[in-house]
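In: predicted structure and sequence below. I'll ask about it afterward.
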Amino acid sequence: MQFADHEIQSIHKVTKAFSPNTELAVAKFEAGQCQYYGARHGNKGVEQIDNRASVFEIGSLTKLFTNAVLAQMVFEEKLALTSPITSYLDLTIANNEQITFKSLATHTSGLPRLPPGLLWQALFKRKNNPYQAYLEADLLAHLANDIKINRAKKHNYSNLGVGLLGYVLAKIEGMNFTQLLQKRLFEPLNMSRSFCNWRDVHGELVMGLNKRGDPTENWDLGVLQGAGAMLSTVQDLGQFMKAHFDDIHTWARLQRQVLFKQGHIQMGLGWYVFQGDKQSDTVYFHDGGTGGYSSVMIMDVENRAGYIILSNISGMHKLKGQKVTELGFELMRKLKGF
């Protein structure tokens, strides 16, 4: 089960569309078996490389891991999805608002996409590392005083929400977020090259590129690590995808269960779910982006198939969604014969 010519051509086409030093690492699952392909835009065009063990920021794919921990803790009866987070942690939330674990996981809490003031930081003061200075004291102060809950819109994608979820889960377990993922996912799934801080990376860390194609800083997520702090490899992320295929992990089954529907939007715990007429048509998806990287994970559990794409294409690039995210869907459609 090698990469087909059309897959390689599609990967090269995307790589070539961006600046020199652009790099894509791709993992492909078919019938549960995994293969890897890497491409880099070099001085002489696009060349094949072996970057399966190279480390990239994965951005919002981190949310899948935060929600996997949530699913584990639900099965261990350490918490209930429908319970308010204030039932497990001494938090003050403005107007005594009730925010449940389920609502944070499915982006239905009514929380804004970003904390108050962070957009200004991102645009002007800390545009190369916008979350760096947003720490625990800021989060607690904003929850108590400044947070505006919007109940009018049922689904509102929120980095603040999933960042808060990761913070609460770690506090309940009495450890920091890095320790939480290390204990519950990285070690059990043998993900030895996955990290929550770029300073901890051992091995090759691929240099992130900004939207102009120039080297850029790695991100620090401050207190909102659960929303997007992870760095990993396609090899390690393949272990996470394989855990969904193995059907031995109760947490994985819960994570894929559809818990929210609104029009064409369906969500499990972190996963966006696209359902066709048959069970075999169901696809689970998420993508991610930071200032220097973008990523995609898409899988068909019934047929044990899927793709993981990591790149150093900026998540701020105007073509990121059209090129990187769409590449994941294009490869998946062709693999499934659509």
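Out: Looks like it arrived, so ask away.
In: can we go C-alpha only for contacts and neighbour counts from here?
Out: Noted.
In: so which residues of the protein form strands?
Out: 23-30, 33-42, 45-49, 56-57, 231-232, 260-262, 265-267, 272-274, 283-289, 294-300, 305-311 (DSSP state E).
In: same for the first one, what does it pack against?
Out: It refers to strand 23-30. helix 5-16, strand 33-42, helix 234-246, strand 305-311 (3 or more Cα pairs under 8 Å, 6 or more residues apart in numbering; DSSP states H and E).
In: hmm, who's touching the shortest one?
Out: By Cα atoms under 8 Å, 6 or more residues apart in numbering, the surrounding residues in contact with strand 305-311 are 22-32, 56, 58, 233-234, 237-238, 293-300, 324, 328, 331-332.
In: below is structure B, check it against A:
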Amino acid sequence: MNINSKLITSLGTNDNKISNYNLNALPDTEGTLSNIEDLSKFAITQLDSKNKELELTRQTTFEIPKYNIGVGLAWKIIKPDSKHTWYMYNVGNEGYYSIIALDILNKNRTIILSNISAFNKNARNINQLCLELMKPQY
């Protein structure tokens, strides 16, 4: 099966359409493909308190108390207020940018997959949108 025929066209730094990477060239870094179904399953697994091994990835390893943020093994840890902790992970390359946010205590999640470059001037808006989408869940 030709996976490239199923990929959404990606947009570069100047909103120009760009061709997808040769996924066989760097299989360990760029060869991983995902979709909303996969990430939803991943999020649900993260929210399940029975998965103690996944809790290890969310333990704080570095903190910046002044800004109410920290870093875990795999997550940015954001404390928007004294009652909530959000775990966020974002990733991007020249053609795609994605973010996932979890609130383990309240079992909430937001996932955004986009076809804009991580270097596009609008990529930061994806993070802001994710934060805004987390807020109404309380």
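Out: Cool, the structure landed. Only a predicted model underlies this, so the values are computations on that prediction, with no experimental measurement involved.
In: returning to what we had before: just put the strands of the first structure in a markdown table and tack on mean neighbour count and distance to F101 of the first structure.
Out: A markdown table is the format used below for the strands of the first structure (neighbours: other Cα atoms under 10 Å; distance: least, Cα to Cα, whole Å):
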| stretch | mean neighbour count | distance to F101 of the first structure |
| --- | --- | --- |
| strand 23-30 | 25 | 31 |
| strand 33-42 | 19 | 33 |
| strand 45-49 | 15 | 42 |
| strand 56-57 | 33 | 26 |
| strand 231-232 | 24 | 24 |
| strand 260-262 | 14 | 13 |
| strand 265-267 | 18 | 14 |
| strand 272-274 | 19 | 17 |
| strand 283-289 | 22 | 19 |
| strand 294-300 | 27 | 23 |
| strand 305-311 | 27 | 27 |
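In: these: which one's closest to Q72 of the first structure?
Out: strand 265-267 (17.5 Å; Cα to Cα).
In: what sits against I11 of the first structure?
Out: Contacts of I11 of the first structure (Cα under 8 Å, 6+ apart): 24, 39, 327.
In: residue in the second structure matching the first one?
Out: For L24 of the first structure, there is no aligned residue in the second structure (criterion: TM-score structural alignment).
In: got it, and the last one?
Out: Under the alignment defined by TM-score structural alignment, L327 of the first structure corresponds to L129 in the second structure.
In: tell me how far that match lies from L26 of the second structure.
Out: To L26 of the second structure, L129 of the second structure is 30 Å away according to Cα to Cα, to the nearest Å.
In: G291 of the first structure is in contact with K320, isn't it?
Out: No. Contact between G291 of the first structure and K320 fails when scored by Cα atoms under 8 Å: they sit 11.3 Å apart.
In: now do the shared contacts for those two.
Out: With Cα under 8 Å, 6+ apart, G291 of the first structure and K320 have common neighbours S314.
In: okay, those two: which has more neighbours?
Out: More neighbours surround G291 than the other of G291 of the first structure and K320, with 25 against 22 (other Cα atoms under 10 Å).
In: identify the residue of the second structure aligned to the more buried one.
Out: The alignment partner of G291 of the first structure in the second structure, by TM-score structural alignment, is E94.
In: also F240 of the first structure?
Out: With TM-score structural alignment as the criterion, F240 of the first structure matches F42.
In: now that match: how far from S19 of the second structure?
Out: 28 Å.
In: now do L56 of the second structure
Out: Distance from L56 of the second structure to S19 of the second structure, counting by Cα to Cα: 37 Å.
In: which residue in the first structure lines up with S82 of the second structure?
Out: S82 of the second structure maps onto D277 in the first structure, with residues paired by TM-score structural alignment.
In: before we move on, what about K52 of the second structure?
Out: By TM-score structural alignment, K52 of the second structure lines up with T250.
In: can you give me the distance of its match to G213 of the first structure?
Out: From T250 of the first structure to G213 of the first structure the distance is 42 Å (Cα to Cα).
In: comparing the two, which shows the higher neighbour count?
Out: G213 (18 against 12).
In: which residue is the nearest non-sequential neighbour of A252 of the first structure?
Out: Sequence neighbours aside, H244 is the residue nearest to A252 of the first structure in space, at 5.5 Å (criterion: Cα to Cα, 6 or more residues apart in numbering).
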